[in-house]
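K.L.:
Fold the following.
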Amino acid sequence: MTALIDSLRETGRPILIPYVTGGVTENWMDHVHAAVHAGADAVEIGIPFSDPVIDGPVIQAASVQALERGTTPDTVLRDLASYRGAVPLVVMTYYNLVHRYGHDAFARRLADVGVTGAVLADLPIEESAEWTETADASGVATVQIAAPSTPDGRLAEVCERSRGFVYAMGVMGVTGERAVLADSACAIARRAKAVTDKPVLVGVGVSTPENAATVAEHADGVIIGAPVMRRIAEGGSVRELVGRFRVALGG
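P.N.:
All right, here's what the predicted structure looks like:
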C-alpha cells in the first residue's frame, strides 16, 4: 500500500481533508497550517489551472486570483517545501500541467516536497497508466474520482486503480456550496464502499459540518473545498471553520 493510504487508515476517525488553492494569497501556507492545527487528517492543495472542468465559481475565482499573482506549479511546490505539518499533502490539478511538466519530473518534484498523493481531475482511467506507474515509482498515490453516474462495473475499476483513497463526487457538476446535501452523496459512498476496502471520501457538495456528519455515516470521511475558499476570500478564520467540521465528524 502507499504512505497516504496507511496514514489515512491510522486515523481511527472520520477523515477530514480541507482544500486550499495554492498561491491564492501571499500567506496561503498559513491557511494550510491552520487547517492542520484544527484537526485535518490531510490537506488537498489545488495547483491553479486556467481551464478547470470541475471547479465551481468560488474555487475558480481563487484560481484566477492565484494566477494573476503569478502562481505556477513551481511556485506552489516551492512554497510546499516550507510545510511544517505532520499530516499528508495531496495535490489536485489538471493533466495538461502534468503533461507539459513531464511525468517523471512532476512526480519527482511532488515527492521532493513531501506530497504523497495527486488528483488529476480530467485524466480518465483508460489514459492514466503511464502517469500512475511513474507516480507509483516516486511514492505518489494517484487518487481516482468516482461520479454518481459511474456504472457499477466502471466504479469497481476506478476503486481498484485508485491508490491513496477513492474520491467520490457527492453530486454531478462542479464544486460549490449547496443548501441541501444531495442524496447522491451518500449513495455514491455506499456504492464505492461495497466494492473497495480503501478509504472512500466524499467531496463536492459537502457544504456544512452537518452535511459532513451525515455523509460520514456512509463514507470514511469528506473533502471540503468551497467552504474553505469562501472563508479565505472573506478574510475569515480557516482554523475556526475546519475546527467546526472536525467537531461534527468526531475525533
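K.L.:
only C-alpha atoms for contact and neighbour calcs from this point on.
P.N.:
Noted.
K.L.:
residues contacting residue 58?
P.N.:
176, 226, 229-230 (C-alpha atoms under 8 Å, 6 or more residues apart in numbering).
K.L.:
got those residues as CSV, with neighbour count, distance to residue 120 and secondary structure columns?
P.N.:
Formatted as CSV, these follow (neighbours: other C-alpha atoms under 10 Å; distance: C-alpha to C-alpha, whole Å; DSSP: H, G, I helix; E, B strand; the rest coil):
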residue, neighbour count, distance to residue 120, secondary structure
176, 23, 18, coil
226, 28, 18, helix
229, 25, 20, helix
230, 18, 23, helix
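K.L.:
residue closest to the middle of the chain?
P.N.:
residue 44 (4.2 Å; C-alpha atoms, centre = their mean).
K.L.:
would you say that residue is within a helix?
P.N.:
No: using DSSP: H, G, I helix; E, B strand; the rest coil, the assignment for residue 44 is strand, not a helix.
K.L.:
quick one more, to check against the first:
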Amino acid sequence: MSRLQTRFDELNQQNRAALVTFVTAGDPDYATSLAILKGLPEAGADVIELGMPFTDPMADGPAIQLANIRALAARQNLTKTLQMVREFREGNQTTPLVLMGYFNPIHKYGVERFVADARDAGVDGLIVVDLPPEHNPDLCHPAQAAGIDFIRLTTPTSDDKRLPTVLEGSSGFVYYVSVAGVTGAGSATLEHIEQAVARLKRHTALPVCIGFGIRTPEHAATVARLADGVVVGSALVDRIASAGSTDEAVEGVLDLCRELSAGVRGARQ
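P.N.:
So this is what the prediction gives:
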C-alpha cells in the first residue's frame, strides 16, 4: 500500500480531511527550502507537494511564478530537488511527498532515469500539469509501473463526458482546481465546491482534494468539511516572499501551516 493510500485511509478513520501543503523546491535557497520541507509534517502537513522549478510555469499565478524565479536564481534544478527528497526521507518515512510541475524538466532529465531516481529518492506521486491523459505513455504509465502515483487535475470545465478520460489511470488522489485560472486566484463558492465533490465522487473512489485560492485557516476549515483534502500553496509561498530573513521565512511558513492544520483538524468536530 502506498504512503498516499495509507495516509488517506488513516485520516478517513479519524473523520478529517488532509492538509496538503505546497512549496517550491529551492525557494529561496536550498538550505532554507530543506528546513521548511523537514518542518512541515510536525507543523501539521499531512501530504506535501514539492514544486519542481521551471522557467515557464504557465498554470501558476504571480506568487508561485516568483518562487520559481527565486529557486532558479539559487541554481535549483531537478537533480537537487530529488536530493532534497532523499534528505527529507532520512528523517521521515511516513509523510507522502508528491512532486508537482511541468514535463519539460522531466523530459530533459530523461523519463526512465527520472522515474527510477524519483522512486529511489522516496517520491510517492507526481502532478504534471501539462500532460493530459492522451500522453499517459509518456510518463503516467512508466511512473505507475514503478509504484509512483500519478495524480490528475480536474477543473470546473471538466464535464461528465471528459471526466472518465481525465480520471482513467489516476491514482493517489484527485486534485480539483476549484477556480478557472492560475494558482492563487480567487476562491470558489461553497455551493460550487459541494457540487463538484459530489460529481467527482460519482466518477471515482479516489480521495478528492480541493486547491487554488485557499489562504486562511477559516477557509481551509470550510473546505475540509466537504472534501478529503485541502491544498494550500500560494499563501505559504507568500510567507517566503515577505520574509526579512531565512529564519523568518522558515518560521513564517511553519506558523501558517500550524494555523491551517488547526482549522482543518477542527473542521468536522
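K.L.:
so the residue nearest to the centre of structure 1 touches residue 93, yeah?
P.N.:
No: counting by C-alpha atoms under 8 Å, residue 44 of structure 1 does not reach residue 93; the two are 10.1 Å apart.
K.L.:
which element is residue 247 of structure 1 on?
P.N.:
Using DSSP states H and E, residue 247 of structure 1 sits within helix 238-249.
K.L.:
That helix vs structure 2, mean deviation?
P.N.:
In the superposition with structure 2, the average deviation recorded for helix 238-249 of structure 1 is 1.1 Å (mean C-alpha distance after the TM-score superposition for structure 1).
K.L.:
Identify the residue of structure 2 aligned to the residue nearest to the centre of structure 1.
P.N.:
For residue 44 of structure 1, the aligned position in structure 2 is occupied by residue 49, per TM-score structural alignment.
K.L.:
Relative to residue 172 of structure 2, how far out is that match?
P.N.:
Relative to residue 172 of structure 2, residue 49 of structure 2 is positioned 13 Å away (C-alpha to C-alpha, to the nearest Å).
K.L.:
so where is the helix holding residue 247 of structure 1 in structure 2?
P.N.:
Going by TM-score structural alignment: helix 238-249 of structure 1 matches residues 253-264.
K.L.:
what's in contact with that stretch?
P.N.:
By C-alpha under 8 Å, 6+ apart, the list of residues contacting stretch 253-264 of structure 2 from outside reads 16-19, 21, 36, 39-40, 43-45, 216-218, 220-221, 224, 230, 236-237, 239-240.
K.L.:
Of these, grab the buried ones for ChimeraX.
P.N.:
Listed next is the ChimeraX selection for buried residues among these, using 16 or more other C-alpha atoms under 10 Å:
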select :16,17,18,19,21,36,39,40,43,44,45,217,218,220,221,224,230,236,237,239,240
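K.L.:
tell me the secondary structure for residue 205 of structure 2?
P.N.:
Residue 205 of structure 2 - assigned by three-state DSSP - is coil.
K.L.:
Tell me the counterpart of residue 199 of structure 2 in structure 1.
P.N.:
For residue 199 of structure 2, the residue aligned by TM-score structural alignment is residue 191.
K.L.:
And residue 151 of structure 2, by the same measure?
P.N.:
So residue 151 of structure 2 corresponds to residue 143, using TM-score structural alignment.
K.L.:
Residue 127 of structure 2 too?
P.N.:
In structure 1, the residue matched to residue 127 of structure 2 (TM-score structural alignment) is residue 119.
K.L.:
Contact partners for residue 74 of structure 2?
P.N.:
26-30 are the contacts of residue 74 of structure 2 under C-alpha under 8 Å, 6+ apart.
K.L.:
Arrange these in a markdown table, one row each, with secondary structure, distance to residue 83 of structure 2 and neighbour count as further columns.
P.N.:
Shown next, in a markdown table, are the contacts of residue 74 of structure 2 (DSSP: H, G, I helix; E, B strand; the rest coil; distance: C-alpha to C-alpha, whole Å; neighbours: other C-alpha atoms under 10 Å):
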| residue | secondary structure | distance to residue 83 of structure 2 | neighbour count |
| --- | --- | --- | --- |
| 26 | coil | 11 | 28 |
| 27 | coil | 15 | 29 |
| 28 | coil | 16 | 24 |
| 29 | coil | 14 | 17 |
| 30 | helix | 10 | 18 |
